[in-house]
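Please find the sequence and the predicted model below.
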Amino acid sequence: MATIDRHASTLALAHALSAAERRLAVIPLSRTKLPALRSPHHDDPGTAGPCHGACGRLGHGVYDASTDPRRVRELFAAAPWATGYGIACGLPPHHLIGVDLDTKSGADASAALRELALRHLFTIPETVVVTTPSGGRHIWLAGPPDTVVPNSAGRLAPGIDIRGAGGYLVGPGSRTEHGVYGTVPGTAQLPPAPCPPALLRLLTPPPRARHAAPPQAAPEPAQQGHGLVQFVLAAHEGQRNTRLFWAACRAYENGIGETLAPHLTDAALRVGLTHREARSTIASAARLTGHA
């Protein structure tokens, strides 16, 4: 039987109720960060298909999650050994998306996220940032109601896991086997900020094509890169390097980097960059995309 730490359990319930007041649906977690309540169907081999709580019993993980304080108290009363709480992602009204920057994999997830932001022209807004006992961070973002963001591990970049529909985040104040989850100072009371559209596009799988398009001749490199050159030419002061870097990355990823580099350089000179700045930025794009 699980050991009961009354103090930790009381604190976990208090934190969970506070989160529920902010309209974040919660469930009790054990010290292992797993749902504290065992599935009622664990010993029912004859159960047909997964049950998401239709049976009326507790123990369905995120499908038990609630913002109703009476329901939250009921969940924690059924799991007095719980020392933490999970916040279900993808549910209204916030449609929470969690960007989990892991440190255990050995990858520099924070640097990888910065590179993604630079390459795809987005910035992470001010929002709730939760600290983990291992030194990682969870960034909370709000998704649109009509978009389902799936869970993923390392798909976006090494060390970056995504918590979306059907997943949950360990809430701040939770106590686990490895320590306590907290928040970065100044972020605890912020609402989850809207997910930047460019990042949202990276998080959602592309729609499946219904019919295969007939094969077409590949465009000439200059024609294919015309839009990238125009993108650089439209740059204003303060965004010239960023636009050039982004365009160069796309060019190298599409196999036309070497061909388009002179045209991108010319565009950069026309919007005010020096020849040295343009060459340095394009070289950085080549290195980042593995074409240096």
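Done, it's in.

Only C-alpha atoms from now on, for both contacts and neighbour counts.
Will do.

now for the helix or strand hosting L141, which elements pack on it?
Here L141 sits within strand 137-142, counting by DSSP states H and E. Packing contacts for strand 137-142, counted by 3 or more C-alpha pairs under 8 Å, 6 or more residues apart in numbering; DSSP states H and E, involve strand 96-101, strand 129-131, strand 193-194.

So what touches stretch 161-172?
Residues from elsewhere that reach stretch 161-172, judged by C-alpha atoms under 8 Å, 6 or more residues apart in numbering: 15-16, 33, 62, 84-91, 96-102, 130-131, 138, 148-155, 180-183, 203.

first vs last residue of that stretch, how far apart are they?
End-to-end distance of stretch 161-172: 18 Å, with C-alpha to C-alpha, to the nearest Å as the criterion.

and what of stretch 76-87?
For stretch 76-87, the first-to-last residue distance is 14 Å (C-alpha to C-alpha).

go on, stretch 95-108?
Terminal residues of stretch 95-108 are spaced 27 Å apart (C-alpha to C-alpha).

Over to stretch 183-190?
Length of stretch 183-190, first residue to last, C-alpha to C-alpha: 11 Å.

ditto for stretch 232-251
The straight-line separation of the ends of stretch 232-251 (C-alpha to C-alpha) is 12 Å.

Report how many residues lie close to Q223.
11 (other C-alpha atoms under 10 Å).

and if you look at C89?
30.

OK, contacts around it?
Counting by C-alpha under 8 Å, 6+ apart, C89 makes contact with 95-98, 163-169.

For the helix or strand hosting R70, buried residues please.
When elements are assigned from DSSP H and E, R70 belongs to helix 69-78. Applying a neighbour-count criterion of 16 or more other C-alpha atoms under 10 Å, one finds 69, 72-73, 75-76 buried in helix 69-78.

Show me what the helix or strand that contains I27 is in contact with.
Per DSSP H and E, I27 falls inside strand 26-29. Residues outside strand 26-29 that contact it (C-alpha under 8 Å, 6+ apart) are 12-13, 16, 19-20, 35-37, 61-62, 64-67, 72, 75-76, 79, 82-88.

Can you show me the strands along this structure?
26-29, 84-88, 96-101, 129-131, 137-142, 152-157, 160-163, 168-170, 175-176, 179-180, 182-183, 193-194 (DSSP state E).

The structure to be compared is supplied as follows:
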Amino acid sequence: MAQSTALLKAALDAAARGWPVFPLRPGDKRPALHGETACPGTGECADGHAKWEQRATTDPDRIRRAWSAGAFNIGLATGPSGLLVVDLDQVKAKDGKGTPDGVSSFAALCERAGQPVPTTYRVRTAGGGEHLYFWVHRAIRMPSSKGRLAPKIDTRAWGGYVVAPGSIVGGTTYEVNPAPVAELPTWLMLALQAEPKPARPAAVALPRLGNRRAEVALERERVAVAGAQEGGREAELFRAARAMGRFVAWGEIARHVVEEAFQSAAESTGLPASQCRSTLRSALDWSIRTARPRETA
């Protein structure tokens, strides 16, 4: 009960700042809201499935009702909050030897720009990383990014969210260093808005499965996902996964091969890894469940 009360208070505190929030699964970073395939089509979803960014709220009554149902962690919708959060990640076991952590990469980035490391509202994450919060004028619609600034640095703005302070993951609380939220420095905004160098779509070595049709279809859809533009990336991933689900249902290609190919391609466009996984899971589940027999397709 004490934990539920503390999480409710943290959600209300974020909302009082004008930051829309939504519930995450207890002890987890994933949204606790229903997905598209389980959408009831009522309430906020009466005109179509409303995703977490649309359903995030600052309404204290709605927040109290939601958090009265359990000890939910707190998702903070950065774009609607007028925030851009710089996510400085820790080095993981899978990273190559000598990979710098996010804090080191950001300090080096500031040094190259001839700027001091900004003083702003910071949150220590459960994994030992840091979230740096910056205000962005609401007329400037900054997208989220992955690794664009430097290794182990992501940003969360429109299309992204962060786990808010007060949340608990793996028994560790997201703790805040409550300095005022600074405005996003101009040099950092320009670095994020600079045109990236053209990148080749992420290549995935596909095993030879003896079914050329499925392999060709996967490669075609993977390229489409990797080439999707801002504002349509998740929709393209969902469409492509649905298109490939029938091949999985027919036994012509393994599900994990499809998931790995699309996960890599979607992440290369800047979609958060967790969002890619969730979209893939729901689209493939639906497509496999509803696929017609191969003979009648």
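Looks like it came in fine. None of these values were measured; they are calculated from a predicted model.

hmm, back to that, where in the second structure does the strand holding I27 of the first structure fall?
Mapping strand 26-29 of the first structure onto the second structure (TM-score structural alignment) gives residues 21-24.

Mean deviation, that stretch versus the first structure?
Following the fit onto the first structure, the mean deviation recorded for stretch 21-24 of the second structure is 1.1 Å by mean C-alpha distance after the TM-score superposition for the first structure.

Trace H131 of the second structure over to the first structure, please.
By TM-score structural alignment, H131 of the second structure lines up with H138.

Could I get the contacting residues of its match?
H138 of the first structure sits next to 98-101, 129-132, 169 when contact means C-alpha under 8 Å, 6+ apart.

Now with 6 Å, please.
By C-alpha atoms under 6 Å, 6 or more residues apart in numbering, the contact set of H138 of the first structure is 99-100, 129-130.

And for the counterpart of G160 of the second structure in the first structure, the neighbour number?
Matched across to the first structure, G160 of the second structure falls on G167, judged by TM-score structural alignment. Around G167 of the first structure there are 21 other residues, counting by other C-alpha under 10 Å.

do the one 4 residues further on as well
Residues contacting G171 of the first structure under the criterion other C-alpha under 10 Å number 29.

Kindly report the same for H275 of the first structure.
12.

nearest residue to it other than its sequence neighbours?
Nearest residue to H275 of the first structure, sequence neighbours excluded (C-alpha to C-alpha, 6 or more residues apart in numbering): L269, at 6.5 Å.

returning to what we had before: just the buried ones among the contacts of C89 of the first structure, please.
By 16+ other C-alpha under 10 Å, the contacts of C89 of the first structure give 95-98, 163-169 as buried.

OK, contacts around R122 of the second structure?
Counted by C-alpha under 6 Å, 6+ apart, R122 of the second structure has contacts 131-132, 176-177.

For D64 of the first structure, see how far away the counterpart of it in the first structure is.
When the first structure is aligned by TM-score structural alignment, the residue opposite R122 of the second structure is V129. Separation of V129 of the first structure from D64 of the first structure (C-alpha to C-alpha) stands at 25 Å.

What about the closest residue in space to the match of R122 of the second structure that isn't next to it in sequence, how many residues nearby?
Setting aside the residues directly before and after it, V129 of the first structure is nearest to I139 in space (C-alpha to C-alpha, 6+ apart), at 4.7 Å. I139 of the first structure has 21 neighbouring residues, counting by other C-alpha under 10 Å.

just G114 of the second structure next, same as before
Neighbours around G114 of the second structure, by other C-alpha under 10 Å: 10.

measure it to S264 of the second structure for me?
Noted for G114 of the second structure: a distance of 34 Å to S264 of the second structure, by C-alpha to C-alpha.

same deal with E36 of the second structure?
Distance, E36 of the second structure to S264 of the second structure, using C-alpha to C-alpha: 22 Å.

tally of neighbours for I288 of the second structure?
For I288 of the second structure, using other C-alpha under 10 Å, the count is 19.

in terms of contact, does it touch A243 like I think?
No: between I288 of the second structure and A243 there is no contact under C-alpha atoms under 6 Å: 9.8 Å.

Give me the distance between L156 of the first structure and P221 of the first structure.
With distances taken as C-alpha to C-alpha, L156 of the first structure is found 28 Å from P221 of the first structure.

Oops, could you answer that again for T204 of the first structure instead?
Between T204 of the first structure and P221 of the first structure the distance is 29 Å, computed by C-alpha to C-alpha.

Then T47 of the first structure?
T47 of the first structure is 58 Å from P221 of the first structure, by C-alpha to C-alpha.

Turn the contacts of H138 of the first structure into CSV, including distance to L244 of the first structure.
Shown next, in CSV, are the contacts of H138 of the first structure (distance: C-alpha to C-alpha, whole Å):
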residue, distance to L244 of the first structure
V99, 27
D100, 29
V129, 31
V130, 34
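
If I align to the second structure, which of those are still contacts?
Compared against the second structure with both residues aligned by TM-score structural alignment, their matches' C-alpha atoms under 6 Å, the contacts of H138 of the first structure retain 99-100, 129-130.

Now list the buried members of these.
99-100, 129-130.

nearest to P194 of the first structure, of those?
Taking C-alpha to C-alpha as the measure, P194 of the first structure sits nearest to V99 out of those, at 12.7 Å.
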